[in-house]
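A.B. asks: mind folding the following:
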Amino acid sequence: MADVFEELLGERERFRPAPSTAWQTVEEWLNLELPTDYKELVNGYGDAIFLGHLFVPHPQGADSLLTFMEEERKDFHAAFEDLRSSSDVPDDVWARVVPWAYHDWNGDLALLIPPLNDPGSSASSGDEDWMVAVAYRQSPEIELFPGGITAFLKQILKESRFPRGWPSSRTEKWKSVEGSPLV
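C.D. replies: Below is the predicted model:
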């Protein structure tokens, strides 16, 4: 999987993954195991800005991943509750969505949607069983992208198919957050 990310994003700057205890703390709060490709992405490229606008936190980054997830999940539920019954996000996973990135151009939130067939853990599911969702803040709507993090990034970086309203003219694929303790 690391080879796929290097092909999409270039050479990684993070050579030590977050300690397993940091991931364990996040997964205990979520009450589920995160997909492997997501953890590999964050371990290699987290605490960074993708395409000039998409902030991806890291467990030990300038803004802690756990704090980010806690705050953004709470804000998501408050902002999008009115869409709950009409969105494509299945009701049984609504409470378990996982915020993984924030788009600072327009305030959109990128979410991971756990596999539908696995209520407590993704251990028996593959990374591709997860979905990425984009919660559009400007016009409240939630769009689902099947296939997980890897498929989502391939769609954007290889196929140049961006979620609605996301600037597509950025040439810099990613850069560390200024002052990141990980560099």
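
A.B. asks: only C-alpha atoms for contact and neighbour calcs from this point on.
C.D. replies: Fine.

A.B. asks: quick one: the helices in this protein?
C.D. replies: Per DSSP state H, the chain carries helices over the ranges 2-9, 20-30, 36-45, 65-80, 148-157.

A.B. asks: packing partners of the shortest one?
C.D. replies: Looking back up the chat, that one is helix 2-9. helix 36-45, helix 148-157 (3 or more C-alpha pairs under 8 Å, 6 or more residues apart in numbering; DSSP states H and E).

A.B. asks: before we compare anything, build this one as well:
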Amino acid sequence: MTDRYVQATMDVLGAARDVFSGHDTWRPLEEAIDAQLPDDYKALIDAYGPVQVNGHLYLEHPANPFYPLRTWISETIEDFRDVDWGEEDSPQFGGKAGLIPIASTDRGEYAFLAPGNDGGQSRIFSCGRDEPDLYEHRMTFAEWLYRYLAGEEMFSPGHRDFYPGPVRLESLPTAAGDRSSKWYGQERST
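C.D. replies: So this is what the prediction gives:
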């Protein structure tokens, strides 16, 4: 992994959980959604997912039998295809040419992977709080997540979240009746 933000993000999040270590679910997921997901995204999801970060941000995992990432991506694509963007050139969702959802919050904020290769530059698009606008971030997912955790405006202008102290992580269910567990990332300055 050459993205320096993968290690920087892992330093903030603390020890990896690797709940689904040794799984082989990325390839079937990518075939099903007809899109290649970036290595930094897969590395961070493998290390920590499925997890809720700081009580808001959800990161699902493709090997989770209770709520697989594939299900969430498919449902989210369908939801966004039904949105009236009020534009002649509305954004596309899903497939090789459309935006692929990769993260969300419990407040209706979403992050999407941009399709294709823009001169080697990774791109994330985001929208927040029922706003019909997409915001472009020319960075990798790992950088986007790192900046989100640092309290930068990563979903929409004027909306940021910074929680001082260590990042709080909470496991998401992997089976009916699962109890969640909480743990914390590394101590950090405000």
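
A.B. asks: quick one: TM-score?
C.D. replies: The TM-score (TM-score structural alignment, normalised by the length of the first structure) is 0.76; 169 aligned residues with a C-alpha RMSD of 3.1 Å.

A.B. asks: reformat the helices of the first structure as a markdown table; add distance to Trp166 of the first structure and mean neighbour count.
C.D. replies: Below are the helices of the first structure laid out as a markdown table (distance: least, C-alpha to C-alpha, whole Å; neighbours: other C-alpha atoms under 10 Å):
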| stretch | distance to Trp166 of the first structure | mean neighbour count |
| --- | --- | --- |
| helix 2-9 | 18 | 15 |
| helix 20-30 | 28 | 15 |
| helix 36-45 | 20 | 20 |
| helix 65-80 | 19 | 16 |
| helix 148-157 | 10 | 18 |
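
A.B. asks: and the counterpart of Ile45 of the second structure in the first structure, how far from Gly61 of the first structure?
C.D. replies: Residue correspondence to the first structure (TM-score structural alignment): Ile45 of the second structure is matched to Val42. Distance, Val42 of the first structure to Gly61 of the first structure, using C-alpha to C-alpha, to the nearest Å: 10 Å.

A.B. asks: residue in the first structure matching Leu169 of the second structure?
C.D. replies: Match for Leu169 of the second structure (TM-score structural alignment): Lys175.

A.B. asks: and the counterpart of Glu7 of the first structure in the second structure, how far from Pro101 of the second structure?
C.D. replies: Under the alignment by TM-score structural alignment, Glu7 of the first structure pairs with Asp11 in the second structure. With distances taken as C-alpha to C-alpha, Asp11 of the second structure is found 25 Å from Pro101 of the second structure.

A.B. asks: picking up where we left off before, which residues touch the residue lying closest to the match of Ile45 of the second structure once chain neighbours are set aside?
C.D. replies: Distances taken as C-alpha to C-alpha, 6 or more residues apart in numbering put His58 closest to Val42 of the first structure, at 5.8 Å, once the chain neighbours are dropped. His58 of the first structure makes contact with Ala18, Val42, Asn43, Gly46, Asp47, Ser64, Leu65 under the criterion C-alpha atoms under 8 Å, 6 or more residues apart in numbering.

A.B. asks: so which of those residues hold up in the second structure?
C.D. replies: On the basis of both residues aligned by TM-score structural alignment, their matches' C-alpha atoms under 8 Å, what survives of the contacts of His58 of the first structure in the second structure is Val42, Asn43, Gly46, Asp47, Ser64, Leu65.

A.B. asks: check the gap between the second one and Ile142 of the first structure for me.
C.D. replies: The spacing between Asn43 of the first structure and Ile142 of the first structure, counted by C-alpha to C-alpha, is 27 Å.

A.B. asks: again, but for the last one
C.D. replies: Leu65 of the first structure is 22 Å from Ile142 of the first structure, where distance means C-alpha to C-alpha.
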